[in-house]
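Enquirer: Sequence and predicted structure are below.
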Amino acid sequence: MASARISARDLAQIAVFAALIAALTLPGAIPTGALGLPITLQTLGVLLAGAIIGPKKGTLAVVVYVALGAIGLPIYAGGTGGLGILFGPTGGFLFGFILCAFVVGWLTARLLPRYPFWPALGLTAVGGILSVYLIGIPWLAVTTGTPIGAVALGMVAFLPGDLIKVLVTVSVAKAVHRAWPGLITPRPWGRRRDGSSTDATTAAVDA
């Protein structure tokens, strides 16, 4: 059985991606749409964390980022931080980032070692974007007293930017996994707990 302990290398990767997410927030936020929600590059960092270092380390990197912002470091959108932001109207998107990194990392592990571009693009788009919105939209609706349908409609304006971030993520992740294989342990579809494959497709991917 593989060790569940986190190595020094793992910790370094987690720290690097937590810092990357924070750094991608620094260029600033642009309020857009009727709800005035800010567009930042945070989501790009979250997607990259899941797609490059996987579900466990990627999720931990986002948790570290969210926790550092919660204690007051000005690393959230707009140079903000603190529990008031974390549990405020946009806090659901921050919690959605955690789910996003896990889902994208989980899906990426099942596309490796080949990591085909178009399947990766589709799964990362659906899994990553939906994960953020799944928590962020209801949270925003409840905290602002806005009908959830109106909030969901307002999110449509953000989809083009989100899709561009997904495209960048998959392009970068494909190059990284080609250059440095082994950052994420492949978990092909249909693999049982004992490591055996449930179908011929899985065997072909492993070969």
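Expert: Cool, the structure landed.

Enquirer: hey, let's count contacts and neighbours off CA atoms from now on
Expert: Fine.

Enquirer: quick one: the strands in the chain?
Expert: For the chain, the strands defined by DSSP state E cover 30-32, 37-39.

Enquirer: Now do the contacts for residue 148.
Expert: By Cα atoms under 8 Å, 6 or more residues apart in numbering, the residues touching residue 148 are 137-138, 141-142.

Enquirer: Next, work out how far apart residue 152 and residue 158 are.
Expert: The gap separating residue 152 from residue 158 is 10 Å, by Cα to Cα, to the nearest Å.

Enquirer: Between the two, tell me which one has more neighbours.
Expert: residue 152 (17 against 14; other Cα atoms under 10 Å).

Enquirer: separation between the more buried one and residue 141?
Expert: 9 Å.

Enquirer: Ranking by neighbours, what's the top pick from the contacts of residue 148?
Expert: Within the contacts of residue 148, neighbour counts (other Cα under 10 Å) peak at residue 137, which reaches 23 neighbours.

Enquirer: ok, it to residue 184 distance?
Expert: 30 Å.

Enquirer: I'd like to know which of the strands of the chain lies nearest to residue 19.
Expert: Relative to residue 19, the nearest member of the strands of the chain by Cα to Cα is strand 37-39, separated by 18.6 Å.

Enquirer: just checking, what packs against the closest one?
Expert: strand 30-32 (3 or more Cα pairs under 8 Å, 6 or more residues apart in numbering; DSSP states H and E).

Enquirer: ok, and what's touching the strand it packs on?
Expert: 37-40.

Enquirer: Kindly recompute the last result at 7 Å.
Expert: By Cα atoms under 7 Å, 6 or more residues apart in numbering, the residues outside strand 30-32 that reach it are 37-39.

Enquirer: Included below, for side-by-side comparison, is a second structure:
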Amino acid sequence: MTTTISVRQLATTAMMTALLVVLGLFPGIPLGLIPVPIVLQNLGIMLVGALLRARFGTISVGLLLLMAFIGLPVLSGGRGGAAVFFGPTGGYLIGWLLAPALISGLSTIWHARETHGWWRELVIILLIGVGLVDLIGSLWLAGQSHMTLSTALLSNAAFLPGDILKAIIAVLLARRLRPVLKLA
């Protein structure tokens, strides 16, 4: 069985990976409470999940993480290298890799990409792009920082207002970009 990949799919995947790298140029904002900063790149992860199909969204984020793993400074604030994956933020990166496929898959199942489904798309992005990523990140953070899981989960509350705003922006951007990129 052969599958063909269109130039449009490849170009869109590359463009989204480039967007993730550009969003990494913005430095993270340290909270001081936990060793995890507020970053803009998770907006890009949500947008990748909303725009691309599961396979290409995962490839896009996987390429970003591969570049970071080999040492390219593509993560927020110019971070990169294998150490980032084993530090306190490693769980969030794992969540990032899972998010596009889950966002895309649930959006397809719930028909959230339809015109009347904007609120469904927002709920999906909040559940996966915020909730699941924060849960995986908290589990990892608890293990890495030797804090209780409840403390790690509670510390993520500081991210919620910004993450909710990023989810709203991701849905609005996705709904405007789909017709332009012919992804509808």
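Expert: Perfect, I can see it now. Everything numeric here is computed off the predicted structure, so don't read it as measured data.

Enquirer: what's the TM between chain one and chain two?
Expert: The TM-score (TM-score structural alignment, normalised by the length of the second structure) is 0.90; 182 aligned residues with a Cα RMSD of 1.8 Å.

Enquirer: Roughly how far does residue 161 of the second structure sit from residue 60 of the second structure?
Expert: Distance from residue 161 of the second structure to residue 60 of the second structure, by Cα to Cα: 26 Å.

Enquirer: Please report the number of neighbouring residues for the spatially closest residue to residue 24 of the second structure that is not a sequence neighbour.
Expert: Of all residues not flanking residue 24 of the second structure in the chain, residue 76 sits nearest, at 3.9 Å (Cα to Cα, 6 or more residues apart in numbering). The tally of other residues near residue 76 of the second structure (other Cα under 10 Å) stands at 23.

Enquirer: Turn the strands of the first structure into JSON lines, columns for distance to residue 123 of the first structure and mean neighbour count.
Expert: Shown next, in JSON lines, are those (distance: least, Cα to Cα, whole Å; neighbours: other Cα atoms under 10 Å):
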{"stretch": "strand 30-32", "distance to residue 123 of the first structure": "27", "mean neighbour count": "13"}
{"stretch": "strand 37-39", "distance to residue 123 of the first structure": "22", "mean neighbour count": "17"}
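
Enquirer: Figure out which of the ones you listed is closest to residue 122 of the first structure.
Expert: Nearest to residue 122 of the first structure, of all the strands of the first structure, is strand 37-39, at 22.0 Å by Cα to Cα.

Enquirer: Now do the same contact list for residue 59 of the first structure.
Expert: Per Cα under 7 Å, 6+ apart, neighbours of residue 59 of the first structure: 50, 98, 101-102.

Enquirer: next one: residue 96 of the first structure
Expert: Applying Cα under 7 Å, 6+ apart, the residues near residue 96 of the first structure are 131-133, 135-136.

Enquirer: Now render these as a markdown table, adding neighbour count and distance to residue 111 of the first structure.
Expert: Shown next, in a markdown table, are these (neighbours: other Cα atoms under 10 Å; distance: Cα to Cα, whole Å):
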| residue | neighbour count | distance to residue 111 of the first structure |
| --- | --- | --- |
| 131 | 22 | 18 |
| 132 | 21 | 21 |
| 133 | 19 | 23 |
| 135 | 18 | 25 |
| 136 | 22 | 27 |
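
Enquirer: Name the member of the contacts of residue 59 of the first structure with the most neighbours.
Expert: Going by other Cα under 10 Å, residue 50 tops those with 36 neighbours.

Enquirer: So residue 4 of the first structure versus residue 49 of the first structure, what's the distance?
Expert: In terms of Cα to Cα, residue 4 of the first structure sits 19 Å off from residue 49 of the first structure.

Enquirer: So for these two, which sits in the more crowded spot?
Expert: Neighbour count, other Cα under 10 Å: between residue 4 of the first structure and residue 49, residue 49 has more, with 33 against 6.

Enquirer: Quick check: the more buried one touching residue 17?
Expert: Yes - if you go by Cα atoms under 7 Å, residue 49 of the first structure and residue 17 touch, sitting 6.0 Å apart.
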